[in-house]
Each structure stands twice: as C-alpha cells, then as structure tokens.
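Asks: A predicted structure for the sequence below; I have some questions about it.
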Amino acid sequence: MTTTRINGSLYTKIESNIATIEFGHPASNSFPSELLDRLTNEFNELSNNDEVAIIVLKSEGNKAFCAGASFDELVAITNLEEGKKFFSGFANVINAMRKCSKLIIGRVQGKTVGGGVGLVAACDYVFATEHASIKLSEFTIGIGPFVIAPAVKRKIGVSGLSELTLEATNWKNAYWAKEKGLYARVFESIDEMDREVDLLSLKLASYNPEALKEMKKAFWLDTENWDNLLIERAETSGKLVLSDHTKKALTKFIR
C-alpha cells in the first residue's frame, strides 16, 4: 500500500537496534516541505537514540524511490524568502544525515530524480535494484542541483556530477551509478536486495557502537562547512527559480 496523504507519510520502526525510516508520497515519493522537515527531525532524534545502532532509509512501494522536491510547491514560489526556504528543505535533510551519529544504509528500489539523488548520496552505504536509474533534471527548468551537488560530488566526483548535471534529460542506469560509487551493490530484484539489506544491517548493529560512531565521523571529515554552504546554495536556487527563464520553463510542466 502507498500513502494517499497530500503531505506524505513518514514511519520509523526500531527492531534489533535497527531503525527503518520509510517515507512516501502519492506523487512518486516526492517531498513537500513538511515531509522534508519531518525527515530532518527524525534523523536528529535517532542520532541521539541509544537504542539505535544503524538506520535504514527506504521509500514506499516498488516503483520510484524519490521524485525529488514537490513540484507544486516549486511553481508556487513568489519571492526570494520562499525560494530559499523551499530549497533549504533538502539542505537540512542532507546536513542532518551528515551529522547523524548513526551510519545510514540506503535502500533504493526504483528511479530517483533531483533531490532524491542527494538523499541517496548522503547515505553511507547504498543497496539498489537494477531499476534504480538516476537523473538530475534541474537544468531543464532553469535551475541547477546546487544544494545536493556537494553530496553527489563527494560520492561520484566532479566528472560524474558534471555528466549527470549536463545530460539533464538522460537517465543513468543503476550500473553506471554503481561504477561511479553512488551505489555499493545492485540486485535484480527487490526481494534479493532486501535480504542483503537485512543481513548487513544486523551485522553492523552487532558491532561496537563507539567504533561505528567514530567511523561515521571519519567518513564525513572536512564537510563541516556544509551547514553554511548548502544554505547558500539554497539561496542561489531561490534566486534562479524567480527568473523569467525559469518561470517560462516551468509553464511547460504545469497541467
């Protein structure tokens, strides 16, 4: 079952010291601002929960993993303050994931666009199916993937980021994403992937929690400036979305 709630859904289950966060939205698991805020708060709370050793991030259903930020909210932006706030949604989530004291495993069952690629890049280890193609389509609406770029570049390098960004209408398949380092493992089926997610999660949850915590810090060394950087990038996107070029581009996508 997938959610029908217009602001989406977010559920967390804690079992065997593993917290599984599952988000959903009827529009291909996209994120309205309210849902992004809830996800940010969830990571912050789990970071301080001693009953949790590992976090698994997943989305509802067996189709798209995440279609990025809410398109309806994007087209409704009328001023810079609204624009900056809108684009800060993914900035806040990525920073919460970066600073979370727990290692985060991503479970990606299907296609992922825009901000969703940023979420995947902010995970510490990612399982995917061969249906988990990715695309950064921001150029097609007159903006760019500025907020998520640092997280994506950290995983796949400048060459991978530029290829994804400049080929804004092209999907890159899951094996391309694995070769570049975004995905750790790719599977033919969701069932096969889920078995391996469970196995690794249980193994990691059995390890010394202090070792896991220190390793998390090591993975994210030299990203301390992201608190400011990602918000600055959100302001850049907020300015661009108000431009005549972007407003005109967006009208092509409005039903």
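Replies: On my side now, so go ahead. On a predicted model such as this, the values are computed, not experimentally measured, just so you know.
Asks: From now on I want contacts and neighbour counts done on CA atoms only, so please keep to that.
Replies: Noted.
Asks: can you tell me how far residue 210 sits from residue 220?
Replies: As judged by CA to CA, to the nearest Å, residue 210 and residue 220 stand 16 Å apart.
Asks: Residue 147 too?
Replies: Counting by CA to CA, the gap from residue 147 to residue 220 is 17 Å.
Asks: Repeat that for residue 128.
Replies: Where residue 220 is concerned, residue 128 sits at a distance of 22 Å (CA to CA).
Asks: Just want to know which of these two has more residues nearby.
Replies: Higher neighbour count among residue 128 and residue 220: residue 128, with 30 against 14, using other CA atoms under 10 Å.
Asks: and that one, which of the three is it?
Replies: strand (DSSP: H, G, I helix; E, B strand; the rest coil).
Asks: That one contacts residue 174, doesn't it?
Replies: Yes. Contact criterion CA atoms under 8 Å: residue 128 and residue 174 qualify, at 7.3 Å.
Asks: Now do the shared contacts for the two.
Replies: Here residue 128 and residue 174 have 183, 186 as joint contacts, going by CA atoms under 8 Å, 6 or more residues apart in numbering.
Asks: quick one: the helices in the stretch 151-255 of the chain?
Replies: 174-180, 190-205, 209-219, 226-240, 244-251 (DSSP state H, counting those that start in this stretch).
Asks: quick one, which of those helices is nearest to residue 102?
Replies: Closest to residue 102 of the helices of the stretch 151-255 of the chain is helix 209-219 (CA to CA; 6.1 Å).
Asks: hmm, who's touching the closest one?
Replies: 53, 101, 102, 103, 124.
Asks: Can you check what angle separates the helix or strand containing residue 35 from helix 209-219?
Replies: According to DSSP states H and E, residue 35 maps onto helix 33-47. Per axes from the mean of the first three to the mean of the last three CA atoms, to 10 degrees, the angle that helix 33-47 makes with helix 209-219 is 130 degrees.
Asks: Give the next helix or strand downstream of helix 33-47.
Replies: strand 54-59.
Asks: Quick check: next helix or strand after that following strand?
Replies: Next along the chain after strand 54-59, with elements defined by DSSP H and E, is helix 71-75.
Asks: contacting residues for residue 69?
Replies: 30, 31, 32, 33, 114, 115, 116.
Asks: how about the residues you listed, which pair is most distant?
Replies: It's 33 and 114 that sit farthest apart of the contacts of residue 69, by CA to CA, at 14.8 Å.
Asks: Counting neighbours, go ahead and name the busier of those two.
Replies: residue 114 (24 against 19).
Asks: sec struct for residue 29, please.
Replies: coil.
Asks: what comes up buried for stretch 149-163?
Replies: 149, 150, 151, 152, 153, 154, 155, 156, 157, 160, 161 (16 or more other CA atoms under 10 Å).
Asks: wait, stretch 33-45
Replies: 33, 35, 36, 37, 39, 40, 42, 43, 44.
Asks: what's the answer for stretch 180-192, then?
Replies: Buried-residue list, stretch 180-192, by 16+ other CA under 10 Å: 180, 181, 182, 183, 184, 185, 186, 187, 190.
Asks: let's bring in a second model and compare:
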Amino acid sequence: MATMFHHLSVDYRFENKIAVITLQRPQVRNALNAQLIQELTEVFTQLSVDEQLHGVILTGEGKAFCAGADINMMQEAISYTAAQNVEDALRLSDMLHAINTFPCPVIARVNGDTLGGGIGLIAVCDIVIAADNARMAFSEVKLGIAPAVISPYVLRKIGENMARVLFVTGERFSAARAHEIGLVHAVVPLEHLDDAVSRAVNELISGGPQAIRACKALALQVGQMNTENSRRYTAETIAHLRTSPEGQEGLRAFLEKRPPHFTVSSHGSKEK
C-alpha cells in the first residue's frame, strides 16, 4: 500500500491473506482525532479492493485499544457551529460505515480499555476478541453529550434493553460483561490474546475468500429484507457460489475427502 499514514500502520500476514491495522497513538491511548478518523476511512476504502484478503485485524498499540475522542478534538468542537458539528459527526459516521461494510471480516483485537467512540469501532467489527483486563464505557454522558453516531451499530449488537442502561449511566463495565451483552465474542487473558486471534484467523483462511464475503453480506443484509427479496437474494447467492470455480473446488474437495485449494487470480476470480 503506497499511502503513508501517520496515526496507524498496516502490516500483511498469512501470505498476504490478512491485513493488520494498528492504531498508533499510544501516548493518548489511541484516541480518535480528525486525522485518525480520516486515515481509518482511507485505509479500509483502499483495502476493500484487495481480493486476496480473507480478513483484517484492527488493534491498538500500547495498553489501550481506543479511548474515544481526543481531548484536543473535543476542545475544538466547543467552538464549532451546529453545521460544523454535523460535518464533524458525519466524518465519524463515514468511517464506521467503511468498516461495517468492508467486504471481508474485520477482527477487533481489543488489547485494553475501550471508551466512547472506541466502542463504536468494535461494534462495526465482525469478530471481537478482548483481553480480560479491558474496561469499557459509553462515557459520553459524563461529558454532557451522547453516543449518537455509534448508536446504530451498538444497538444492533447489544439491543435496546442494555443500551438504555449503559448509555444513560456511562458506567464502566468489564470485558466479561461486554461478552454477556453481545458486544464482545470472546474474552481471554491478555497473554493469550494473540493465540485467540490467531485461531480466529486460521478459521478464516481455511474458507473460500469469496464465500467468506458472501457470508458477511448475508449477515448484514438478509435480516433487513422482506420475504420475497430475501427469497430471491439467498437463492441467487447460493446458485452463484455453487457454480463458481471456488464453490466447485470446495464441493469436490468435500466429496473427495481432501482439503480444498482456494486461490485468487490476478483479476480476483477464483481458480483451482
């Protein structure tokens, strides 16, 4: 990737099948400022065209995952007009949308505390694995504001019932509680975090890359369709996959009791 980023890094692993995006503002606990928000939007937009990717890992450098909004950004917002505040919020919304709709799965490696907008980041990830020492909070209410922009994504994870408690109190809660309410999928000791992430990655890279993307699209879209649209969409999806080179290889491998050999051509099509 040719683009140079100041507040994040991009690394490729597992034969370039996985990209690792690391927030690199440890001195402010990886807090979100305007530049980091822009860089996250750009990096996920750029990576979205990489057909070889089976997934992306999003994590933070240092002891925190993301402490929410940067203090300097909050200070600037005090002097913004209503229109400027809308534009500022829309940029955050665009970043969350870029991650939420990213074609293949995004794994949040939650290495520490996650507050406010940081919870928005994990809410738009597909697989969330957290260290057991991580603490979380929708801390906006303590500042006289609300978790407005992140709320659509958070509500899909934790539901109205838990949001009505956690949004209004701003109370801190543990990774274990985050797991109980559906915000986090797995909680492990910090020293086992990389092992847990690696297990999730190994599951991803054992699947067909186009099938993985189709599965994510199903999870995102089918629940919002009416009966007829979902009937047509799901039938067309499975028909396309069954007749694709990737699907043909996967089905043959299953019948022949051997591992499938999924590859990606230079044009993104699947070949045996």
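Replies: On my side now, so go ahead. Remember, predicted model here, so these are calculated numbers, not experimental data.
Asks: Who are the contact partners of residue 54 of the first structure?
Replies: Neighbours of residue 54 of the first structure in contact, by CA under 8 Å, 6+ apart: 17, 18, 19, 102, 103, 104, 105, 201, 204, 205.
Asks: Where in the first structure does stretch 124-138 of the second structure align, residue-wise?
Replies: Mapped onto the first structure using TM-score structural alignment, stretch 124-138 of the second structure spans residues 122-136.
Asks: Centre of the chain to that stretch, how far?
Replies: Distance of stretch 122-136 of the first structure from its chain centroid, counting by CA atoms, centre = their mean, to the nearest Å, is 10 Å.
Asks: quick one: buried residues of that stretch?
Replies: So, applying 16+ other CA under 10 Å, buried residues of stretch 122-136 of the first structure: 122-136.
Asks: likewise stretch 49-69 of the second structure?
Replies: Those would be 51-69, for stretch 49-69 of the second structure by 16+ other CA under 10 Å.
Asks: can you check stretch 204-212 of the second structure too?
Replies: In stretch 204-212 of the second structure, counting by 16+ other CA under 10 Å, buried: 204, 205, 207, 208, 209, 210, 211, 212.
Asks: Any chance of CSV for the residues you listed, columns distance to residue 96 of the second structure?
Replies: As requested, those are arranged in CSV below (distance: CA to CA, whole Å):
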residue, distance to residue 96 of the second structure
204, 22
205, 25
207, 26
208, 26
209, 23
210, 23
211, 24
212, 21
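Asks: how far away is residue 184 of the second structure from residue 136 of the second structure?
Replies: 11 Å.
Asks: list the residues that contact both of these two?
Replies: Counting by CA under 8 Å, 6+ apart, the residues touching both residue 184 of the second structure and residue 136 are 175, 178.
Asks: related to what we said a few turns ago, and the buried residues of stretch 149-163 of the first structure, which is closest to residue 239 of the first structure?
Replies: Looking across those and measuring by CA to CA, the closest to residue 239 of the first structure is residue 149, at 17.0 Å.
Asks: That closest one reaches residue 160, doesn't it?
Replies: No. Counting by CA under 8 Å, residue 149 of the first structure stays clear of residue 160, with 10.6 Å between them.
Asks: re earlier: helices - which of the contacts of residue 54 of the first structure land there?
Replies: Judged by DSSP state H, helices contain the following of the contacts of residue 54 of the first structure: 201, 204, 205.
Asks: Residue 214 of the second structure corresponds to which position in the first structure?
Replies: Checking TM-score structural alignment: residue 214 of the second structure goes with residue 214.
Asks: so what's the closest residue to residue 171 of the second structure other than its chain neighbours up against?
Replies: Leaving out its chain neighbours, the residue that sits closest to residue 171 of the second structure by CA to CA, 6 or more residues apart in numbering is residue 137, at 5.8 Å. Residue 137 of the second structure makes contact with 114, 115, 116, 119, 166, 170, 171, 172, 173, according to CA under 8 Å, 6+ apart.
Asks: contacting residues for the third one?
Replies: Right, the one you point to is residue 116 of the second structure. Counting by CA under 8 Å, 6+ apart, residue 116 of the second structure makes contact with 67, 68, 69, 137, 138, 139, 140, 147.
Asks: Which of the three states applies to the residue positioned nearest the centre of the first structure?
Replies: The residue lying closest to the centre of the first structure (CA atoms, centre = their mean) is residue 119, at 1.3 Å. Three-state assignment for residue 119 of the first structure (three-state DSSP): helix.
Asks: how about the longest helix along the first structure, which residues of the second structure does it hit?
Replies: If you go by DSSP H, the first structure has its longest helix at helix 80-99. Taken onto the second structure by TM-score structural alignment, helix 80-99 of the first structure occupies residues 82-101 there.
Asks: Determine how far the matching stretch lies from the middle of the whole chain.
Replies: 16 Å.
Asks: buried sites along that stretch?
Replies: Under 16+ other CA under 10 Å, the buried positions of stretch 82-101 of the second structure are 91, 92, 93, 94, 95, 96, 98, 99, 100, 101.
Asks: and of the contacts of residue 69 of the first structure, the nearest to residue 79 of the first structure?
Replies: Of all those, residue 79 of the first structure sits closest to residue 33, with 16.1 Å by CA to CA.
Asks: Skipping adjacent residues, who's closest to that closest one in space?
Replies: That would be residue 89: by CA to CA, 6+ apart, it lies 6.1 Å from residue 33 of the first structure.
Asks: shouldn't the one you found be in contact with residue 39?
Replies: No. Between residue 89 of the first structure and residue 39 there is no contact under CA under 8 Å: 9.6 Å.
Asks: What's the separation between residue 73 of the second structure and residue 90 of the second structure?
Replies: Separation of residue 73 of the second structure from residue 90 of the second structure (CA to CA) stands at 15 Å.
Asks: So what's the residue count around residue 11 of the second structure?
Replies: 13.
Asks: Using the three-state scheme, assign it.
Replies: Going by three-state DSSP: residue 11 of the second structure is strand.
Asks: residues touching the counterpart of it in the first structure, list them.
Replies: When the first structure is aligned by TM-score structural alignment, residue 11 of the second structure is paired with residue 13. The contact partners of residue 13 of the first structure, taken as CA under 8 Å, 6+ apart, are 19, 20, 21.
Asks: Most neighbours out of those, which is it?
Replies: Result: residue 19 is most packed of the contacts of residue 13 of the first structure (other CA under 10 Å), 22 neighbours.
Asks: can I get the contacts of residue 54 of the first structure in JSON lines with distance to residue 9 of the first structure?
Replies: JSON lines is the format used below for these (distance: CA to CA, whole Å):
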{"residue": "17", "distance to residue 9 of the first structure": "22"}
{"residue": "18", "distance to residue 9 of the first structure": "20"}
{"residue": "19", "distance to residue 9 of the first structure": "16"}
{"residue": "102", "distance to residue 9 of the first structure": "22"}
{"residue": "103", "distance to residue 9 of the first structure": "23"}
{"residue": "104", "distance to residue 9 of the first structure": "20"}
{"residue": "105", "distance to residue 9 of the first structure": "20"}
{"residue": "201", "distance to residue 9 of the first structure": "23"}
{"residue": "204", "distance to residue 9 of the first structure": "27"}
{"residue": "205", "distance to residue 9 of the first structure": "26"}
